[in-house]
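Visitor: sequence? don't have it. structure:
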């Protein structure tokens, strides 16, 4: 895959378009240089050459078709300067437990980290998701927690997502933080999809129900990952890439895996409870992703922790 950037001046997207728009490259137009020359005859264009920066992301390429590294070092350095923390002491971890204190004073400062968490830093997505819940009513301890994330970024600003061809098909790791929110004791679902040696899709989101067991929390997380796997497989197929017949989903909770419950309906008495739960019932309609397109696999917790993110300096 070649990566090139070009900006077309005076391009407006809010008018009616009568011409044919190609969503994929038409036949006979395989020469990218020829495409640029034809566009330049009609519009004023700025040729940015090989892609180096895009929306604040720094992109490094090994040759024209080699490995790709994507990071946000300059963005992080600027964020630290904005909040006067460029000389702060780095933290080894981004998150401590967050609990609302009734007598805690309101915070008068906010940190904006969502963009980083959504683009190149899956290692902070969980703590940013927890902090995002406090935007409407931030307290002092939330400001302290946000600064802790910044101190963590100070020590890891050079981390990048490193994509390299390795022949490993797309796969997913799923986990749940049972009753991890101390304000309402709801659990968090977390998953990350990997391809070419790095994560390309990830999420950490609070579950809508209160799980009564770790099995239930893990089951809900598996369900959301299964739905995402159906979209991922369809997207990769539409892009013209070959995919494995099944997408491997790894979880460290055997009893929560749908295949295990299906083989042993009386396993620990969880099967009936899970399928009758009002929130999990709404997920069962998407089990075709599990039956036809996804394969659930057990992975030990120690290895799961090692594979939570794929970042390199």
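Guide: Sure, I can see it. This structure is a prediction, so every number in the text was calculated from the model and none was measured.
Visitor: Going by C-alpha atoms from here, please, whenever you check contacts or count neighbours.
Guide: Will do.
Visitor: now residue 70, what's its secondary structure?
Guide: Secondary structure for residue 70, judged by DSSP: H, G, I helix; E, B strand; the rest coil, is strand.
Visitor: Nearest residue to it in space, please, no chain neighbours.
Guide: In this structure, residue 70 finds its nearest non-sequential neighbour in residue 59, 4.7 Å apart by Cα to Cα, 6 or more residues apart in numbering.
Visitor: what's the helix or strand harbouring the one you found packed up against?
Guide: Per DSSP states H and E, residue 59 falls inside strand 57-61. Here strand 57-61 touches strand 68-71, helix 73-82, going by 3 or more Cα pairs under 8 Å, 6 or more residues apart in numbering; DSSP states H and E.
Visitor: would you list these in a markdown table and tack on distance to residue 115?
Guide: Output for the helices and strands packed on strand 57-61, formatted as a markdown table (distance: least, Cα to Cα, whole Å):
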| stretch | distance to residue 115 |
| --- | --- |
| strand 68-71 | 12 |
| helix 73-82 | 10 |
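Visitor: Please tabulate these in a markdown table and include distance to residue 305 and mean neighbour count as additional columns.
Guide: As requested, the helices and strands packed on strand 57-61 are exported to a markdown table (distance: least, Cα to Cα, whole Å; neighbours: other Cα atoms under 10 Å):
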| stretch | distance to residue 305 | mean neighbour count |
| --- | --- | --- |
| strand 68-71 | 22 | 22 |
| helix 73-82 | 25 | 16 |
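Visitor: okay, pairing it with this:
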């Protein structure tokens, strides 16, 4: 490490310590959550300025990157002739039909070789060791997968998944990307505390992993490249795209499923399955879709609060929307049993 890099690492380490002090000081959050949130975001912004950006491979147009992705997918036997990728209004990039598509038609299959799972980290000695010894990475599978995505991004064109990573969004609309005012605007909603905790927890995770990287425990990721901005991007990729897939041992693991994860949400029913014999995800058209109309899928019966936290959007016609109500014991009013019976007469609250 050169002298300039050492100075930069020292400055960044100081700023990480400042961020850590805000994120881990419990009394501060108990006394003034909004004030603590603003201090946290200010510390993050100062850290981002000091670290500078990390390239996301955005020098080419999306059309050029999509062509490269199609060529990559075709090598795995995936046919992309029935659709194209393009901006679909507020929903962002989605898949649009190139021809009339019939309800129930098998449109997409994605073999396991195309997917990013935490298992790929085991092929790298220092990543494998860290995943086995670090308590956070052992406990939080999505965090381990995020570190895999981050490392693959740092590999640039040398990554086997570069064509996929190059077509992913560079920014997201989940609470991790909200300003303090945008989070405070959730006041009155049960999402406020969850969003605040998500932002704080993310900062704490970054501080922990930065110290791990700085210690030299992960030689494949230099401290100068393990930036807050890149980590937030990798975590957001996983948060908005992760899905469970079966494993060869009969269990399940988190995975990113290229191409399939570009389909936007609408009301409907599940039309995706996993073919164990072929070891691939298969998607069937949820509706008849005329040429030049967007292909859509159903993300599941999730309320808007969960969609906002995990996917960064709300659905105006969400038939599964609900508000989580926390029932507490009130000693000077009617017994809890009576309260429970009243709740039981109405709609059951959403169980997260």
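Guide: Nice, thanks for sending it over. Note that the structure is a prediction, hence the values are computed from the model and not measured.
Visitor: Once they're superposed, tell me the TM-score.
Guide: The TM-score (TM-score structural alignment, normalised by the length of the first structure) is 0.23; 132 aligned residues with a Cα RMSD of 6.8 Å.
Visitor: Which of the helices and strands packed on strand 57-61 of the first structure sits closest to residue 225 of the first structure?
Guide: strand 68-71 (24.2 Å; Cα to Cα).
Visitor: what about residue 35 of the first structure, neighbour count?
Guide: When counting by other Cα atoms under 10 Å, one arrives at 12 neighbours for residue 35 of the first structure.
Visitor: Residue 50 of the first structure contacts residue 5, doesn't it?
Guide: Yes - judged on Cα atoms under 8 Å, residue 50 of the first structure makes contact with residue 5 at a distance of 6.4 Å.
Visitor: tell me the SS of residue 84 of the second structure?
Guide: strand.
Visitor: okay, how far is it across stretch 49-60 of the first structure, tip to tip?
Guide: 13 Å (Cα to Cα, to the nearest Å).
Visitor: Leaving out the residues flanking it, which one is nearest to residue 238 of the second structure?
Guide: In space, residue 238 of the second structure is closest to residue 146, 5.9 Å off (Cα to Cα, 6+ apart).
Visitor: ok, back up a step: any idea which of the helices and strands packed on strand 57-61 of the first structure gets closest to residue 152 of the first structure?
Guide: helix 73-82 (10.6 Å).
Visitor: just checking, what packs against the closest one?
Guide: Partner elements for helix 73-82 of the first structure (3+ Cα pairs under 8 Å, 6+ apart): strand 57-61, helix 140-155.
Visitor: The helices and strands packed on strand 57-61 of the first structure: which one's closest to residue 198 of the first structure?
Guide: strand 68-71 (9.7 Å).
Visitor: Can you show me the helices along the first structure?
Guide: Along the first structure, counting by DSSP state H, helices occupy 32-42, 73-82, 114-119, 125-132, 140-155, 214-238, 258-263, 270-276, 278-284, 288, 301-306.
Visitor: Just send the ones you listed back as a markdown table, with distance to residue 200 of the first structure too.
Guide: Shown next, in a markdown table, are those (distance: least, Cα to Cα, whole Å):
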| stretch | distance to residue 200 of the first structure |
| --- | --- |
| helix 32-42 | 26 |
| helix 73-82 | 18 |
| helix 114-119 | 9 |
| helix 125-132 | 13 |
| helix 140-155 | 20 |
| helix 214-238 | 10 |
| helix 258-263 | 25 |
| helix 270-276 | 30 |
| helix 278-284 | 24 |
| helix 288 | 23 |
| helix 301-306 | 17 |
